[in-house]
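**Student:** What follows is a predicted protein model with its sequence.
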Amino acid sequence: MELLILALVGLGASFVKSAFGLGAGVLFGPVLALFLEPRLAMGMTAPIMFLSSVAALGAHWRRWDWPLLRRLLPTALFGLALGSYFLAWTPATSVRRAIGLAALAFAAAQTVRLQRQDGEAPDPPDGPVRAARERPALQQAAVAALLGFGGGIVSGIAHSGGLFFSMYLLPRLGKAAFVASLTLTLFVVDTFRLVSYWYLDVLESRHLALSLPCLPLMLLGGRLGKALGGRLSDRGFARALILMIAGTGVALLVR
């Protein structure tokens, strides 16, 4: 049963990431936490999230922005350690509620972002990026520290920190650099999450062994996502995903 669950998660994660550039952990982590003990759900899916990040890294090699990542990653890793400890030592009911709140926060933020995109006139190509880059250095460092810390905590609890990282990177980078920088950020976070989960006994050796047979399905999911991504409506899919995440978050809170 565990192998079947991981295979489906691997297929879905690769498809979603390839087709729409979305971190699939924000959906699959909360959904699995509905049916499994939260520590088990997060431990089982951590290797899959790591492998999906490795698969995506090559396509964006060396296009990332190191100066921005140097501000973001230190507090992200500190927050990740705290989030991992919370997952490991907090009762399952409290963890489910925390995951549910993270899912609802993600759904709310994504809904606001989509509404703003629908209601605003297009900006000049480099307008928002230039404005964000011209803010005082101390202010930029504070924003990076805050969003990195929040993203790290949520990543440790529910694989959902990409929202916080995107809030920092997106206004400051063009599309190619943003995707590459977010991909590298998630790769670093996913790598250190494996270490922290292993140290805290959230991740077990059988989870690593079970993830290896999922590689062919992950490759298949990536190919399907690349083939179908241009035929599917990004906004329609995003809205459906938001509804699923919000519904899962509510279910976790009331369980």
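**Tutor:** Received, thanks. Numbering: from 1, shown residues only.
**Student:** Only C-alpha atoms from now on, for both contacts and neighbour counts.
**Tutor:** OK.
**Student:** helix or strand right after the helix ranked longest in the chain?
**Tutor:** Across the chain, the longest stretch assigned as helix under DSSP state H is helix 92-119. Next along the chain after helix 92-119, taking DSSP states H and E as the criterion, comes helix 127-133.
**Student:** C-terminal to that following helix, what's the next element?
**Tutor:** Moving toward the C-terminus from helix 127-133, the next helix or strand (DSSP H and E) is helix 137-158.
**Student:** And that following helix, what's buried?
**Tutor:** For helix 137-158, the neighbour count (16 or more other CA atoms under 10 Å) marks 140, 143-158 as buried.
**Student:** What count of nearby residues applies to Lys175?
**Tutor:** 13 (other CA atoms under 10 Å).
**Student:** any idea how far Ala144 is from it?
**Tutor:** Using CA to CA, to the nearest Å, we find Lys175 at a distance of 19 Å from Ala144.
**Student:** got it, and Arg172?
**Tutor:** For Arg172 relative to Ala144 (CA to CA), the value is 11 Å.
**Student:** Same question for Asp234.
**Tutor:** Asp234 sits 28 Å away from Ala144, going by CA to CA.
**Student:** swap in Ser181?
**Tutor:** Per CA to CA, Ser181 is found 14 Å from Ala144.
**Student:** Give me the angle between the longest helix of the chain and helix 137-158.
**Tutor:** Relative orientation of helix 92-119 versus helix 137-158 (axes from the mean of the first three to the mean of the last three CA atoms, to 10 degrees): 130 degrees.
**Student:** residues of helix 92-119 that come out buried?
**Tutor:** Buried residues in helix 92-119, defined by neighbour count with 16+ other CA under 10 Å: 92, 95-107, 110-111.
**Student:** Which one of the residues you listed is nearest to Tyr85?
**Tutor:** Using CA to CA, Val95 comes nearest to Tyr85 of these, at 11.1 Å.
**Student:** Now for the closest one: which residues touch it?
**Tutor:** Each residue near Val95 by CA atoms under 8 Å, 6 or more residues apart in numbering is listed here: Pro38, Phe86, Leu87, Ile157.
**Student:** Could you find the closest non-adjacent residue to Gly100?
**Tutor:** Among residues not flanking Gly100 along the chain, Gly249 sits closest, at 3.8 Å (CA to CA, 6 or more residues apart in numbering).
**Student:** Could you check how many residues crowd around the one you found?
**Tutor:** Residues contacting Gly249 under the criterion other CA under 10 Å number 29.
**Student:** Take this one as well and set it beside the first:
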Amino acid sequence: MIALDPWAWAALGLAAVTIGVSKTALPGGSILAIALFAAVLPARTSTAAMLLLLMVGDVFALIAYRRHAHWPTLLRLAPAVVAGLVVGFAFLAIAGDGIVRRAIGVILLVMIAVTLWRRRAQHRSQTDATARGGIVLSGVYGTLGGFTTMVANAGGPVMSMYFLATRTPVQVFLGTSAWFFAIINVVKVPFLAGLGLFPGQVLLMDAVLAPLVVIGAVIGLVVAKRLDQRLFDRIVIGLTIAGAVYLLF
């Protein structure tokens, strides 16, 4: 087992619960978990350790929203996402832990900016219908989503932007996202395993944290319709900014 201080275990426990809640109730909320994992663990190790917990959360997301996926959208994104995954894998293979750590910090800040911009866009005029299914649109977002999810498990906000741009209905958004990340996370496993990022210590730590992901997912399913989304988002964004700055400096 990785030797960690009590405060570090508390942070990872909070991150695990957040992963579960984000998968069933608050898409994008896992950005807080990314910051907590990267603050406690070595950057590359944090990416691998969090991936396995995300896969636990994916099971509950699929149970809740599996019937609402739009498969043509997934197929359209696939080539660009694969390209992004390969680029992200190459970056992890050649970059030192310090560089990856700072990269995660930058990615977090960019993802927060993207999320805030997306919310402002929701109050503007609707996106031009011609954006739906555009090859350029799917190529840009797919590549960036593949890269960010490989390097930092931070593809959620990017793909949310894509679904917004294509004016995807809410239920289809949730179902397509659930399948997208369930498939992508499985694909990422052999890449990270090839870099030796799943030692026994990481697997044991994830085994301890996995029940907290389940608890978070159940909480998300129960209170999804009762959560004060605006307040929660403000807390998540504030804590994530603090975590990103910590990673950078």
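**Tutor:** Thanks, I have the structure now. Everything numeric here is computed off the predicted structure, so don't read it as measured data.
**Student:** Can you give me the TM-score here?
**Tutor:** After superposition, the two chains reach a TM-score of 0.86 (TM-score structural alignment, normalised by the length of structure 2), with 242 aligned residues with a CA RMSD of 2.4 Å.
**Student:** so how far is the longest helix of structure 1 off the chain centroid?
**Tutor:** Its chain's C-alpha centre and that of helix 92-119 of structure 1 lie 12 Å apart, by CA atoms, centre = their mean, to the nearest Å.
**Student:** where along structure 2 do the helices fall?
**Tutor:** Applying DSSP H to structure 2 gives helices spanning 6-24, 30-40, 43-65, 71-94, 97-122, 135-152, 156-165, 170-194, 200-223, 229-248.
**Student:** would you list these in JSON lines and tack on distance to Ala129 of structure 2?
**Tutor:** Shown next, in JSON lines, are those (distance: least, CA to CA, whole Å):
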{"stretch": "helix 6-24", "distance to Ala129 of structure 2": "29"}
{"stretch": "helix 30-40", "distance to Ala129 of structure 2": "30"}
{"stretch": "helix 43-65", "distance to Ala129 of structure 2": "25"}
{"stretch": "helix 71-94", "distance to Ala129 of structure 2": "15"}
{"stretch": "helix 97-122", "distance to Ala129 of structure 2": "15"}
{"stretch": "helix 135-152", "distance to Ala129 of structure 2": "12"}
{"stretch": "helix 156-165", "distance to Ala129 of structure 2": "9"}
{"stretch": "helix 170-194", "distance to Ala129 of structure 2": "17"}
{"stretch": "helix 200-223", "distance to Ala129 of structure 2": "32"}
{"stretch": "helix 229-248", "distance to Ala129 of structure 2": "28"}
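**Student:** one step back: quick one: buried ones out of the contacts of Val95 of structure 1?
**Tutor:** Among the contacts of Val95 of structure 1, those classed as buried by 16+ other CA under 10 Å are Pro38, Phe86, Leu87, Ile157.
**Student:** Give me the number of neighbouring residues for the equivalent of Leu11 of structure 1 over in structure 2.
**Tutor:** In structure 2, the residue equivalent to Leu11 of structure 1 is Val17, according to TM-score structural alignment. For Val17 of structure 2, the neighbour count with other CA under 10 Å is 26.
**Student:** now the residue lying closest to Ala39 of structure 2 once chain neighbours are set aside: how far from Leu109 of structure 2?
**Tutor:** Of all residues not flanking Ala39 of structure 2 in the chain, Leu247 sits nearest, at 6.4 Å (CA to CA, 6+ apart). Distance, Leu247 of structure 2 to Leu109 of structure 2, by CA to CA: 11 Å.
**Student:** next one: Phe37 of structure 2
**Tutor:** Taking CA to CA as the measure, Phe37 of structure 2 falls 16 Å from Leu109 of structure 2.
**Student:** How about Leu85 of structure 2?
**Tutor:** 20 Å.
**Student:** what's the angle from the longest helix of structure 1 to helix 162-169?
**Tutor:** Note on geometry: by the same axes, to 10 degrees, helix 92-119 of structure 1 and helix 162-169 are set 40 degrees apart in direction.
**Student:** okay, the angle between helix 92-119 of structure 1 and helix 38-57?
**Tutor:** Put simply, helix 92-119 of structure 1 runs at 40 degrees to helix 38-57, going by the same axes, to 10 degrees.
**Student:** quick one: helix 92-119 of structure 1 to helix 234-254, angle?
**Tutor:** Calculated by the same axes, to 10 degrees, helix 92-119 of structure 1 forms an angle of 150 degrees with helix 234-254.
**Student:** contacts for stretch 222-241 of structure 1?
**Tutor:** With CA under 8 Å, 6+ apart as the contact definition, stretch 222-241 of structure 1 has outside contacts at Leu11, Ser14, Phe15, Val16, Lys17, Ser18, Ala19, Phe20, Leu27, Thr111, Leu114.
**Student:** So for that stretch, what gets flagged as buried?
**Tutor:** Quick answer for stretch 222-241 of structure 1 (16+ other CA under 10 Å): Gly222, Arg223, Leu224, Gly225, Lys226, Gly229, Ala238, Arg239, Leu241.
**Student:** Counterpart of the third one over in structure 2?
**Tutor:** In this case it means Leu224 of structure 1. Using TM-score structural alignment, Leu224 of structure 1 pairs with Ile219 in structure 2.
**Student:** And Phe35 of structure 1? What does it align with in structure 2?
**Tutor:** Checking TM-score structural alignment: Phe35 of structure 1 goes with Val40.
**Student:** how near is the residue nearest to its match when sequence neighbours are not counted to Pro199 of structure 2?
**Tutor:** Distance criterion CA to CA, 6+ apart; nearest residue to Val40 of structure 2, sequence neighbours excluded, is Ala8 at 6.0 Å. In this view, Ala8 of structure 2 and Pro199 of structure 2 are 19 Å apart by CA to CA.
**Student:** between the two, who's got more neighbours?
**Tutor:** With neighbours defined as other CA under 10 Å, Ala8 of structure 2 and Pro199 compare such that Ala8 has more, 16 against 12.
**Student:** Can you tell me how far the more buried one is from Thr240 of structure 2?
**Tutor:** Ala8 of structure 2 sits 16 Å away from Thr240 of structure 2 when distances are taken as CA to CA.
**Student:** what does Thr143 of structure 2 give?
**Tutor:** 24 Å.
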